[in-house]
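Asks: sequence unavailable; structure follows:
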């Protein structure tokens, strides 16, 4: 456990966990927490053994975004520099090699919602509350709430959420592609663990290459995006041979069944 004050950072084998740890403030992010988050994310980026990074919130909430009360102590230049730091941290998370999972319970608003947009998977409880309420505090979101969010939910809904500032429930968030899976609060940890198990069963080289192509190609025209699939070696082959272990297992019914037993019916209920 690394000695941070506002977050908890834990590494367990190939799994790292960052927990926002200001439950008395709905895990709102002040500058100290922001600095610690950036440092922890950079630590994961340098960790070649890490395969999964999980984001959680302490208590019964995920993250309420920025600590608005702290803004009253800022100088004129602080909003610019803080927004630049937020954007750098968000982009670093999105570009991480490990699979990233946001485990969301309770409040997930402002910067908390924006952070989930950078993750590969989001699992949330049915009691989680979502929204971009910054407009009522005379703030324009700086983590991607008016840009990255539109690429998930579309311009129309993103304008509604940002210009009205209302909260919405997990079912709405799922409908607009902000959540992969909605679960009961007591099932959140088990669902995260199950997803981690599935992802660790995959070939890490294939995961890394596929994630890179997905992230970098998502915002390009199809002809440009397809180029990401060509220069990199498309298969996780071992040196000196084309065939992968997975290809060889495909020819063996028992081995093929073993490889697919977890993935084949995962999240089909």
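Replies: Yep, that arrived. Given the structure is predicted, the values throughout are model-derived calculations rather than measurements. Numbers count the residues shown, from 1 in each chain.
Asks: could you use CA atoms for every contact and neighbour count after this?
Replies: Fine.
Asks: could you measure the spatially most central residue of the chain against residue 187, distance?
Replies: What sits nearest the mean C-alpha location of the chain, by CA atoms, centre = their mean, is residue 119, with 1.7 Å. Distance, residue 119 to residue 187, using CA to CA, to the nearest Å: 20 Å.
Asks: circling back: let me see the contact set for the residue nearest to the centre of the chain.
Replies: By CA atoms under 8 Å, 6 or more residues apart in numbering, the residues touching residue 119 are 93-94, 99-102.
Asks: could you check which helix or strand contains it?
Replies: Under the assignment given by DSSP states H and E, residue 119 is not contained in any helix or strand.
Asks: check this protein for its longest helix and report it.
Replies: What stands out as the longest helix in the chain, according to DSSP state H, is helix 78-95.
Asks: hmm, residue 192 is touching residue 103, no?
Replies: Yes. Counting by CA atoms under 8 Å, residue 192 does reach residue 103; the two are 7.0 Å apart.
Asks: anything in contact with each of those two?
Replies: Contacts common to residue 192 and residue 103, judged by CA under 8 Å, 6+ apart, are residue 123.
Asks: please tell me how far the closest residue to residue 32 other than its chain neighbours sits from residue 168.
Replies: Leaving aside its sequence neighbours, residue 32 sits nearest to residue 6 (CA to CA, 6 or more residues apart in numbering; 7.1 Å). From residue 6 across to residue 168, the span is 27 Å (CA to CA).
Asks: A further structure is provided below for comparison with the first:
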């Protein structure tokens, strides 16, 4: 399927989604939100995709936030409809059931930072920068920023960044624990795909269950979280992939997982 605002690639078991509005710094408009929502749904249903990458075309920006020019002539009602769509799209990123890694190049501001935060972890180019400047426009981060950022870097640091609207560099983000790796811009996708290949060598069922256990277990008390972990583990026990993993271990070969 052809998309106006996204480029879609598939490499072995890895799906790649690229924001593709470089002329406007990959700003989020209505069409991009609709298309991203559609692609995420397709990727969840595609059994051949074990994990996915969210990145962007161009060198200047991952995503510079919402396309404010599109909103310039919108009525209040139209803005409310767009807002509901945006919330649905950001939530789809956060709730994506397979591993989803952000590869961030250039500016990731406002919604761009929030898209990255919604992924499982972030790999940043040296030229990347992050920021949630919404309070300067008399609003607050509304794509999960006020909830995700404190969970990743701590409440006090998150408040400082959100209250000031300050931008931080990739290196500062690394020191805060916001990103996992910082690499030269020309090596961003090479590093990302190396890690994705490590991920997708594993059972897609186990990957989904591990993500579910971590995401849901992190916000509940320990004994409930351990019970959740046990349930997720038991899902894996009943699969053909588990049988294949045991066979491969005993036969001293790499397993071939099919997600069944």
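Replies: Happy to help now that I have it. All values derive from a computational prediction rather than experimental measurement.
Asks: now do the buried residues in stretch 47-55 of the second structure.
Replies: 48-55 (16 or more other CA atoms under 10 Å).
Asks: and that stretch, how far out from the chain's middle?
Replies: Distance, stretch centre to chain centre, for stretch 47-55 of the second structure: 11 Å (CA atoms, centre = their mean, to the nearest Å).
Asks: quick one: the next helix or strand after the longest helix of the first structure to helix 78-95, angle?
Replies: Per DSSP H and E, helix 78-95 of the first structure leads on to strand 99-104 as the next helix or strand towards the C-terminus. For strand 99-104 of the first structure against helix 78-95, the angle by axes from the mean of the first three to the mean of the last three CA atoms, to 10 degrees is 120 degrees.
Asks: give me the mean distance between strand 99-104 of the first structure and the second structure.
Replies: With mean CA distance after the TM-score superposition for the first structure, strand 99-104 of the first structure departs from the second structure by a mean of 1.0 Å once superposed.
Asks: for residue 6 and residue 168 of the first structure, indicate the residue with more neighbours.
Replies: residue 6 (22 against 15; other CA atoms under 10 Å).
Asks: sorry, back to before: from residue 249 of the first structure, how far out is the residue nearest to the centre of the first structure?
Replies: Taken as CA to CA, the span from residue 119 of the first structure to residue 249 of the first structure is 31 Å.
Asks: one more: residue 111 of the first structure?
Replies: 44 Å.
Asks: which one's more surrounded, these two?
Replies: Using other CA under 10 Å, the more surrounded residue of residue 111 of the first structure and residue 249 is residue 111, with 26 against 15.
Asks: ok, the nearest residue to residue 256 of the first structure once chain neighbours are set aside - how many residues close by?
Replies: Residue nearest to residue 256 of the first structure in three dimensions, not counting chain neighbours: residue 250, with 4.9 Å by CA to CA, 6+ apart. Neighbour count of residue 250 of the first structure, defined by other CA under 10 Å: 15.
Asks: same thing with the one 3 residues further on?
Replies: Residues lying near residue 253 of the first structure (other CA under 10 Å) number 10.
Asks: from residue 259 of the first structure, how far off is it?
Replies: 10 Å.
Asks: which stretches of the stretch 1-150 of the second structure form strands?
Replies: 6-11, 14-19, 51-56, 61-63, 100-104, 107-109, 121-125, 129-131 (DSSP state E, counting those that start in this stretch).
Asks: surely residue 168 of the second structure touches residue 130?
Replies: Yes. If you go by CA under 8 Å, residue 168 of the second structure and residue 130 touch, sitting 5.3 Å apart.
Asks: what distance do you get for the nearest residue to residue 141 of the second structure once chain neighbours are set aside to residue 175 of the second structure?
Replies: Spatial nearest neighbour of residue 141 of the second structure, chain neighbours left out: residue 134 (5.7 Å); criterion: CA to CA, 6+ apart. Distance, residue 134 of the second structure to residue 175 of the second structure, by CA to CA: 23 Å.
Asks: who has more neighbours out of those two?
Replies: residue 134 (19 against 12).
Asks: the more buried one maps to what in the first structure?
Replies: When the first structure is aligned by TM-score structural alignment, residue 134 of the second structure is paired with residue 134.
Asks: look up how far residue 140 of the first structure lies from its match.
Replies: 6 Å.
Asks: swap in residue 220 of the first structure?
Replies: Residue 220 of the first structure is 26 Å from residue 140 of the first structure, by CA to CA.
Asks: more neighbours: these two, which one.
Replies: Counted by other CA under 10 Å, residue 220 of the first structure and residue 140 do not tie: residue 140 has more neighbours, with 15 against 11.
Asks: on that earlier part again, check contacts around the match of residue 134 of the second structure.
Replies: Per CA under 8 Å, 6+ apart, neighbours of residue 134 of the first structure: 110, 140-141, 162, 165.
Asks: go again with 7 Å.
Replies: Residue 134 of the first structure makes contacts with 110, 140-141, 165, as judged by CA atoms under 7 Å, 6 or more residues apart in numbering.
Asks: residue 255 of the second structure too?
Replies: 244-245, 248.
Asks: can you tell me which of those residues is closest to residue 180 of the second structure?
Replies: Distance to residue 180 of the second structure across the contacts of residue 255 of the second structure (CA to CA) is lowest for residue 245, with 28.4 Å.
Asks: any idea how many residues pack against that closest one?
Replies: Residue 245 of the second structure, neighbours per other CA under 10 Å, totals 18.
Asks: tell me the secondary structure for the closest residue to it other than its chain neighbours?
Replies: Of all residues not flanking residue 245 of the second structure in the chain, residue 255 sits nearest, at 5.6 Å (CA to CA, 6+ apart). For residue 255 of the second structure, the assignment made with DSSP: H, G, I helix; E, B strand; the rest coil gives coil.
Asks: how far away is residue 255 of the second structure from residue 241 of the second structure?
Replies: Taking CA to CA, one finds residue 255 of the second structure at 9 Å from residue 241 of the second structure.
Asks: repeat that for residue 106 of the second structure.
Replies: 39 Å.
Asks: helix or strand for residue 191 of the second structure, which one?
Replies: With DSSP H and E as the test, residue 191 of the second structure turns up in helix 188-200.
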